[in-house]
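# I'll drop the sequence and a predicted model, then ask my questions.
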Amino acid sequence: MRCVIAGGGPAGAMLALLLARAGVEVTLLEKHADFLRDFRGDTIHPSTLRVLDEIGLAEAFHRIPHRKAYGLTLVTDTGASRLADLRGLRGGYDYIAFVPQWDFLNLLTAEAAKYPSFRLLMNAEANGLIRDGGTVRGLRYHDKDGEHELRADLTVAADGRGSTLRVAAGLAPVEMGAPMDVVWFRMPREDGDPGETFLRVSTGRLLVAINRETYWQLGYVIPKGGAERLRAAGIEELRHHVGRLLPFLAERVTLLGSFDDVSVLTVALNRLRRWYRPGFLCIGDAAHAMSPVFGVGINLAVQDAVATANLVLKHGPSAVAAVQRRRMFPTVVTQFAQRVAQKRLIAPALEGSLRLTRVPELARIPVINRLTRTFIGNGVRPEHVASR
C-alpha cells in the first residue's frame, strides 16, 4: 500500500510515522521549509504522552525542554481558584507538557526517517487531487522545480483548517462559530512571577498566561473580528489592558513596541459532515477545526492519526469511512464542551456581563475533579497504538 499525506502538522506527522513503522510506503508533504512557526498549539496532554510511550518516544520527548502543568487555575479580580488537578490521573502521566510544536514535529519526522519506506518533502504544497472515476488516486503538488504528481492508494488531507485538498474533494465544513480571536505575544519572565500557567478573567477582559520558564506566552482574547479595532486604538491600548490584568507585568509591557510584536489567531470551530471520499480522508484540523478552549487541538489530531493508522493497517484504504465513524463521536463531544465554555464563560467575559465574585475550588470536589481531569487529560475515546 502507498499513502501520501499533505500537511506536516501533528496529525500528518504522527500518521506518517505510524504507517512507516508498519512498512507502508508513505510520503509526507510540508509546504514550508521547516516547522519553525511561533504561537502554534503546543499543549501535549496525557493521551498524547501515552501514544509516545507506546511507540517508544516518551523518553526522547521528555529530553526536549518543556514545562509541566498539573492543573488549571482561574484568576479573577477576587483571587485564584483551582478548577482542575490532573494529579492522580491513571495511565502514567498526570500533567500537560508545554513544548514548542516544531520540536514535537521534528521528533516525529526524525523518528519516521529511520524507516526506509518514509519520505518527507519540504517546500512541497499540495494543490489538487488525481482521480480515477470516483476514486482518489493521489495528489498534485508544486515545489521549486514545478508541478508534480504522486499516485497513492490512500491520500490523506492533514493540511489544516484551510485545507486545499478538502476543497478539491468537494467537502465543506459546517461552521459553529466562536465569539473570540486571540492576540498572542511574549513577555520576559522574572523571579517572583507566578509559577503556574493560568487563565485571567476580569469584566470585559480575558487573558491566558503560559509559563515558558524564561518568558510568558500570553494570549489576549478579543471579540471576534476585533483585531482591526485593537490596531486602530494603538499598541498603548493593548499594553494598558495587559498591565491591568497582570500588574506584575505592568512595567514590562512597554517592550511591546508595535503590533509587529504580536500574532493574531483567528479562532474557528467547525467540522465536516463527511470526512472522506473513496481513496481520500481528512483528519485533524482539515476534518474539524477546534477552538483553543482546553488546548486539545494537537491531541485530537494525534488521536485521529492513531485511529487512522490502526484501521488502515487492518482493513486497507477502504477504512476511511470507519475512521470517521470512530472519531466523529469524540469530535462532537469535545466541540460541544468548547461551545458551552465559549457561551457561558468567554462570550459573557468579553461582553462585560460575567460577574465572578468568588469562584469555587472545583478541584476540591472529587466527582467534578475526576470528570474534569479525565476529559482534559485523556479526552473522549482515547486511542492506543495497535501496531507495535
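Thanks, I have it.
# please make it C-alpha for all contacts and neighbour counts, starting now.
Fine.
# Asn106 sits in which helix or strand?
Element membership for Asn106 (DSSP states H and E) is helix 101-112.
# for that helix, which residues meet the burial criterion?
Within helix 101-112, the residues that count as buried by 16 or more other CA atoms under 10 Å are 101-109, 112.
# and stretch 38-46, by the same measure?
Quick answer for stretch 38-46 (16+ other CA under 10 Å): 39, 41-46.
# repeat for stretch 300-315
Buried, per 16+ other CA under 10 Å, within stretch 300-315: 300-313.
# need the residues you listed in JSON lines with secondary structure, can you?
Output for the buried residues of stretch 300-315, formatted as JSON lines (DSSP: H, G, I helix; E, B strand; the rest coil):
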{"residue": "Leu300", "secondary structure": "helix"}
{"residue": "Ala301", "secondary structure": "helix"}
{"residue": "Val302", "secondary structure": "helix"}
{"residue": "Gln303", "secondary structure": "helix"}
{"residue": "Asp304", "secondary structure": "helix"}
{"residue": "Ala305", "secondary structure": "helix"}
{"residue": "Val306", "secondary structure": "helix"}
{"residue": "Ala307", "secondary structure": "helix"}
{"residue": "Thr308", "secondary structure": "helix"}
{"residue": "Ala309", "secondary structure": "helix"}
{"residue": "Asn310", "secondary structure": "helix"}
{"residue": "Leu311", "secondary structure": "helix"}
{"residue": "Val312", "secondary structure": "helix"}
{"residue": "Leu313", "secondary structure": "helix"}
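# take the one below as the second:
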Amino acid sequence: MEPASTRPDMTTVAISGGGPAGMMLGLLLARAGVDVTVLEKHADFFNDFRGDTLHPSTRAVLDELGLSEEVERIPHRKVRKVTVGRDDTNIVVDLSALPLAHPYIAMVPQWDFLDMLARKARGYPGFRLIMGAESTDLLSHEGAVRGLRYTDGDGEHELRAVLTVSADGRRSALRERAGLRPRVLGSPMDVLWLRVPRADEQVEGLNGRTGPGTMAFAIDRGDYWQIAYVIRKGGFDQLRTEPVEKLREQLRGLLPFLGERVQAIESWDDVALLDVRLERLDRWYRPGYLCIGDAAHAMTPVGGVGINLAVQDAIATANLLAVPLLEAQQDPRRFERTIRTELLARVQRRRWFPDAGTQRVQQFMQRELFGDIVGTANGQGTPAARRMVEAALRTPTGAKVATAIYSRLMSRIMMRGLRPEHVTSPERPLRA
C-alpha cells in the first residue's frame, strides 16, 4: 500500500488495472517522461490460472525494451509443438519451423511477467504503482473525465489526471461509470482449468484432443500439465453434481498419457471455472477517458491471444499519445483542459482491425471447430469445417495440406498478430 505521506492526488495519466495492458502502458509512458500512476486492486500480482502465453509478437516488444535477458531468467516453458486431433487423426504444427525471431509460445507466469514490467518501470522517475487500490468512480467536470476515485485500506481517495485509462478488464467498474456498454458477441463455452502432475513422458508442447461431446487441451508447464477442459456455456453447476471421478475418466480418455496422475484431481475444489466472454465496445473512449485491453474487447482463451493483444493495445496507445501527454504535462491548466478526443479515437482506429479481426477468427473457431462439443447453431451435427479437416486427415496428402494451412494461420494470426506493434514512443533517461 502507498504510504499516506506519498500518496499522490494528481498525475498526468491514471491507469486503472495492473494487468498486462496497464503495466505495459505505465512502463512505456514513464519511459517517455510522462507522470503515470497505475492502480491495482490486488495486494500482489499472484493469481493462479491467469493467462500467461507470451507469443512471438510480445517477445519482439520485450527485445525492443531491452528485457530479453530478464524474461529469460524467469523460469518458464517454451512450447514449440502444437498437436490437435481426434482419435487417431492429428494436425501437428512445429512452431520452431515458423519464420519468426522467437518461434515458440513462452509460458511465462503472469505474476512474474508483471513484476518484471514493474521493476523496469520503477526505474523511471515519473512512475508510481499503488497496490491494493480499487478504482470505484470517475471524476468529471464539464463533460470530461478528470481523474478517478479509488479505495484502499485507508479509505477513499481522489486522483486527478489529464487522461484516465481503464485497463481493468472485462468487468471494469470505471467503464460502466463512463456509460460505455460492450456489445456481447457471445461464446457458447466455458473452460475449466486444472493441474495434473507431469512425468517424463515423451509427449510435450500443447496437445488438444476432442471426443464425443468433449474437448481438452494439455499445456506443458514443465513439472505439471495445465489442463483446459471445454464445457457448454453455463454447464459447470450441472457438471459439479456428478462425482469428480467422471471428469477424471473423461480426461484419461482424451489425454491417455496422463494415466493415473488424474487422481491428483481430488475434488471439484481443484477445478477453477473460467467464464468465457467475447465482447467489445463500439466506442473505446469519451473525453479524458480511454479503454484498452479486455476493458475494450474481451477475448476468449482460443489461441491464447488475450495478453498479447492487451500488450499491443498499450504499445499503440503510448506510440500515439506519449508526445501529446508530455506537452499537456507542461500546461499549468492541464486539469482544466481535455486531451483532444481525436487522439483517443486514433488509438481505437489503430487497434480496431487486429482486435476485432482476431475476435472474428475466435468466433469462427468456436462455431466450426468446437460446435459439436458446445452446441452448433441448429443444435445438432458436426460443423462443416470440422468435417472437412477430418476428411483431409484421412489421406497423407490431405493431412499435409491441412497441416500447412493450420501452420500458416498459427503464424500469421496467433503468433505474429494481424497488426504487430513496435515501440516508437520516446525514451527518457532512467532514474539516477
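Sure, I can see it. Predicted, not measured: the structure shown is a model, and the values here were computed from it.
# tell me how the two chains score on TM-score.
TM-score for the superposed pair, counting by TM-score structural alignment, normalised by the length of the first structure: 0.95. Supporting figures: 387 aligned residues with a CA RMSD of 1.8 Å.
# which of the buried residues of stretch 38-46 of the first structure fall within strands?
43-44 (DSSP state E).
# what's the separation between the aligned partner of Met107 of the second structure in the first structure and Gln217 of the first structure?
Here Met107 of the second structure is matched to Phe98 in the first structure, going by TM-score structural alignment. Separation of Phe98 of the first structure from Gln217 of the first structure (CA to CA, to the nearest Å): 11 Å.
# re the thing from before, between the buried residues of helix 101-112 of the first structure, which sits nearest Met176 of the first structure?
Gln101 (26.2 Å; CA to CA).
# please name the nearest non-neighbouring residue to the closest one.
Nearest non-adjacent residue to Gln101 of the first structure, counting by CA to CA, 6 or more residues apart in numbering: Asp42, 5.0 Å away.
# need the buried residues of stretch 38-46 of the first structure in TSV (columns: distance to Arg326 of the first structure).
Converted to TSV, the buried residues of stretch 38-46 of the first structure look like this (distance: CA to CA, whole Å):
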residue	distance to Arg326 of the first structure
Phe39	30
Gly41	24
Asp42	25
Thr43	23
Ile44	22
His45	20
Pro46	20
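# list the contacts of the aligned partner of the residue nearest to Gln101 of the first structure in the second structure.
Residue pairing (TM-score structural alignment): Asp42 of the first structure is matched to Asp52 of the second structure. Going by CA atoms under 8 Å, 6 or more residues apart in numbering, Asp52 of the second structure touches 106-110, 307.
# quick one: which of the residues you listed has the most company?
Taking other CA atoms under 10 Å as the neighbour criterion, Ile307 ranks highest of the contacts of Asp52 of the second structure with 24 neighbours.
# which element is that one on?
Judged by DSSP H and E, Ile307 of the second structure forms part of helix 306-329.
# between the helix or strand following that helix and helix 306-329, how many degrees?
Toward the C-terminal end, the helix or strand that comes next after helix 306-329 of the second structure (DSSP H and E) is helix 341-368. Using axes from the mean of the first three to the mean of the last three CA atoms, to 10 degrees, the direction of helix 341-368 of the second structure lies 180 degrees away from that of helix 306-329.
# next, the buried residues of helix 341-368 of the second structure.
344, 347-348, 350-352, 354-355, 357-359, 361-363, 365-368.
# which part of the second structure matches the helix or strand just after the helix holding Asn106 of the first structure?
As assigned by DSSP H and E, the chain's next helix or strand after helix 101-112 of the first structure is strand 118-122. Alignment of strand 118-122 of the first structure against the second structure: residues 127-131, by TM-score structural alignment.
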